[in-house]
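Undergrad: Here's a sequence, model it:
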Amino acid sequence: MKEEFLHYLWKYKKWNSFDLKTTGGETIVIANVGQYLEQAGPDFFNAQITVANQKWAGNVEIHLKSSDWYVHHHEKDAAYDNVILHVVWEHDTEVFRKNNTEIPVLELKNYVDNEVLVNYQQLVAPKSWIFCEKQLKDLDDFVLKNWQERLFFERLERKSKAIYDLLEQTGNDWEAVLFCMLAKNFGLNTNGELFLKIARSIPFSIIRKESFEVENLEALLLGKAALLDFDKEDTYFKDLKFRYFYLLHKYQLEPHNEGNVQFFKHRPDNFPTIRLSQLAHLYHKEQNLFSKIIAVYSVEEVYQLLRSTTSFYWESHYQFDKVSPDKIKKMSKSFVDLLLINTIIPLQFSYAKSLGKEITEDLMAMLTTVAPEKNAIIDKFTFFGIKATDCFETQSLLQLKNEYCAVGRCLDCGIGLELLKNG
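TA: Model prediction:
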């Protein structure tokens, strides 16, 4: 048993309240269990109870055993001086305040129905993937849908924090934030952080000025990615390298020091050369991209806006000095979907929030028209009985797995609480 389970029992009053008594035999009446703090200090703040006809207002501390009070050294911490009730599963020792008065103890195991314990044991039974995997297929659809909506907005809030951090770093320039976020997501998991560093190393004012010549943008991005550091016979390579060092001198930029991009394990269409060329071409093609992105609320408009291609050279190359069969390398629909999920939707949410506007229904509606993501986590949920039908649902399931299942937060989870209630 974990202490979090006792927090759940106390918070939701999952005990038989008739004839509650302390371990000393005094009658207890619970008027208010208090506020669950989930921070340093006592577990529940400002509870209201009556012990032996004496009314008390103060804090409640919860432990598996009474002796845990001393294991955690609460007797030395002034934050616990105002504890009026010690709630434990098993009482094994008395606990005293600094003035030597004894803190009343409620031994909870005497007042909890066996059915509640059985449901908890089923929830935390041995697992192959997540604790509730065997019960998911029987979960009420209404409970799941409501919880998925909450999870989706939690995920947006988490992503918006990174956006506001970037906004502060760029002097409140939303266009620059968009450029950084797009760069990161053009790099995917392997090169994402490096692409972000590259984007942050180039003031966006320079991107604006040089966007009229796509070769200049390519030179800056490829140069900063250390892809122009070598000597090659390719004429286009030599031109980009000349432009890169000219632009470094023109704008007094530092040469790259962000690291080396990775080609390993990427399909050729995801090579950093191709993705950086597509990013350069996007900013060459679309002026004032941020204002356009903020104004779109249909997936088709996003596809139209972001389906960028490469410069002509890359139609017959994936790397410098290595000719490949001709192919126009437009960004695929699935890649634009990734940009929509990880850049466009979070940015629209954050920008609207900064203006005090509510657009969450629009964002949900947009994602319900996008095909579900395909990855190992979504495959596992499908195997255990939850099949996602769109991108809104897959984003919610990713939040569920990463922020709840993976860290054992079953008692904070809408699904976990429902399973505890109904078994």
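Undergrad: From now on I want contacts and neighbour counts done on CA atoms only, so please keep to that.
TA: Will do.
Undergrad: Count the neighbours of the spatially closest residue to residue 148 that is not a sequence neighbour for me.
TA: Among residues not flanking residue 148 along the chain, residue 396 sits closest, at 5.2 Å (C-alpha to C-alpha, 6 or more residues apart in numbering). Residue 396 is flanked by 22 other residues according to other C-alpha atoms under 10 Å.
Undergrad: let's see this one next to it:
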Amino acid sequence: MNENLLQFIWRFQYFNKLNLFTVQGDPVEIIHPGTLNTNQGPDFSNAKVKIGHTLWAGTVELHIKTSDWSKHGHNSDDNYKNVVLHVVYEDDVPRNDLPVLELSGLIPGILIRRYNSLMQSQRFIACEQLIHKVDGLTINSWKDRLVAERLHRKAMLIEDYLCGNKQHWEESFWWLLARNFGTKTNAETFEAIAKSISIKLLARHKSNLIQLEALLLGQAGLLNRAKYQDKYVLLLDKEYAFLKTKYKLRTVVFPVHFLRMRPGNFPTIRLAQLAALIHNSAHLFSRIVEEPQLTEVKKWFAVAPNDFWNYHYTLIDDPKFLKKPIGEDMVNNIVINTVVPMLFAYGNKHHNGAIKEKALQWLEAVLAERNSVTRGFQQLGVLNKNAYDSQAFVELKTQYCNHRKCLSCAIGNAVIKST
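TA: Okay, the predicted model is just below:
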């Protein structure tokens, strides 16, 4: 038994409530268990309990043992003066000044055993052997909550961006877009590159693709190397040296990584594609906000870098022709991880429900993601129809399952209480 489980049991009243008595011998009737308090003070507020013939309204404090009250220093804490009931799993010391309700012996043993089994599970998710018993309505409504939580968390990152660039939405979009072009491996580096080159500076050189490539590759620290012999690379190096001096740029300190990456995800290719996207677009986020059709937006991202990259994956490749446009998978990734979070954050910031709804609809319109998390849930028979489902599964796995937060999860709740 731990306090999290005890709070869960009290909150949902998963114990035998017939013929309840305090340890002092007074009959107890629980009118309302109260509201879980996540701030300082007693565990539950606004509770109503009838003890003897008296109806009490106030707070309820929970502990594993009665002696924990004094161990936690509640005797001298004014926050605990309005406690009307002390709920414990085990009454280990006598108390005469406060009613104590002992739950040991009132809780179904199977509930405790099932919880302990979940906490000790080493499977993909703790409840994978029981999730098939959870009804579809519970899972679908929990997906909605998970997607909302995920988008609100991402909105917090965007809010940090806005605080750092004086509420400039286009600049923030550029930073997040670059971060996602870096994929998980180079996300921090690509974000640093974006922050080192303002969108205003990029706009000045928007018409010159070579200069855009020079800026991005140069800031990544990939130019100015004596081993390069290719005329195009030497041209990029020359352009970057001029622009670096002109704008007093500082190369980012984060390294770029190539190791264990597919060639199509090499940072050189992604930076070249990013340069092509800047070259072919203007006021991109403003256009996205106004555009009603996702299919149109996806066309804007389906660009290709210049001809040099048709023969190269890096700056020193042997020539082998292969066109390298931004593919459908990457476009979908951009929609999921850049477009939708930015739209949702924008709608949230401006109290515009229509834009938030558009973000959710676009998420449902994108193909389901294929990764280790979604494959794991699919193997358990949980449908992964679109990116909305995928994002819900990723949030569930990373924010709940990996941390064994089963008591805070609707699916975990359903599994534990189905005793």
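Undergrad: Any idea what the TM-score comes out to?
TA: Here the superposed chains carry a TM-score of 0.93, computed using TM-score structural alignment, normalised by the length of structure 2; 417 aligned residues with a C-alpha RMSD of 2.0 Å.
Undergrad: What's the match for the residue nearest to residue 148 of structure 1 in structure 2?
TA: Under the alignment by TM-score structural alignment, residue 396 of structure 1 pairs with residue 392 in structure 2.
Undergrad: Is that match within a helix or a strand, and which one?
TA: helix 387-399 (DSSP states H and E).
Undergrad: For whichever helix or strand comes after that helix, grab the matching residue range in structure 1.
TA: The helix or strand immediately downstream of helix 387-399 of structure 2 is helix 410-417, counting by DSSP H and E. Using TM-score structural alignment, the residues of structure 1 aligned to helix 410-417 of structure 2 are 414-421.
Undergrad: quick one: the matching stretch to structure 2 mean distance?
TA: Following the fit onto structure 2, the mean deviation recorded for stretch 414-421 of structure 1 is 2.0 Å by mean C-alpha distance after the TM-score superposition for structure 1.
Undergrad: contact partners of that stretch?
TA: Residues from elsewhere that reach stretch 414-421 of structure 1 (C-alpha atoms under 8 Å, 6 or more residues apart in numbering): 116, 119, 120, 123, 132, 135, 139, 143, 144, 147, 410, 411.
Undergrad: sec struct for residue 61 of structure 1, please.
TA: Following DSSP: H, G, I helix; E, B strand; the rest coil, we place residue 61 of structure 1 in the strand state.
Undergrad: Let me see the contact set for it.
TA: Residue 61 of structure 1 touches 42, 43, 44, 83, 85, 86, 87, counting by C-alpha under 8 Å, 6+ apart.
Undergrad: picking that back up, correct me if wrong: the match of residue 396 of structure 1 contacts residue 146.
TA: Yes: contact criterion C-alpha atoms under 8 Å: residue 392 of structure 2 and residue 146 qualify, at 5.2 Å.
Undergrad: which residues of structure 2 does stretch 154-164 of structure 1 align to?
TA: With TM-score structural alignment as the criterion, stretch 154-164 of structure 1 aligns to 149-159.
Undergrad: And whichever helix in structure 1 runs longest, what's buried?
TA: Counting by DSSP state H, the longest helix found in structure 1 is helix 141-169. Buried residues in helix 141-169 of structure 1, counted by 16 or more other C-alpha atoms under 10 Å: 147-148, 151-156, 159-160, 163-164, 166-167.
Undergrad: Which elements pack onto it?
TA: helix 174-186, helix 345-354, helix 391-403, helix 414-422 (3 or more C-alpha pairs under 8 Å, 6 or more residues apart in numbering; DSSP states H and E).
Undergrad: out of those helices, deepest packed?
TA: helix 174-186 (a mean of 23; mean count of other C-alpha atoms under 10 Å).
Undergrad: Output the residue interval of structure 2 matched by that helix.
TA: Using TM-score structural alignment, helix 174-186 of structure 1 pairs with 169-181 in structure 2.
Undergrad: same check, this time on stretch 23-38 of structure 1
TA: Against structure 2, stretch 23-38 of structure 1 falls on residues 23-38 (TM-score structural alignment).
Undergrad: picking that back up, same list, the contacts of stretch 414-421 of structure 1, but as TSV with distance to residue 285 of structure 1 please.
TA: Output for those, formatted as TSV (distance: C-alpha to C-alpha, whole Å):
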residue	distance to residue 285 of structure 1
116	61
119	58
120	57
123	53
132	49
135	51
139	48
143	45
144	42
147	41
410	48
411	50
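Undergrad: Name the residue closest to the centre of structure 2, please.
TA: residue 150 (4.3 Å; C-alpha atoms, centre = their mean).
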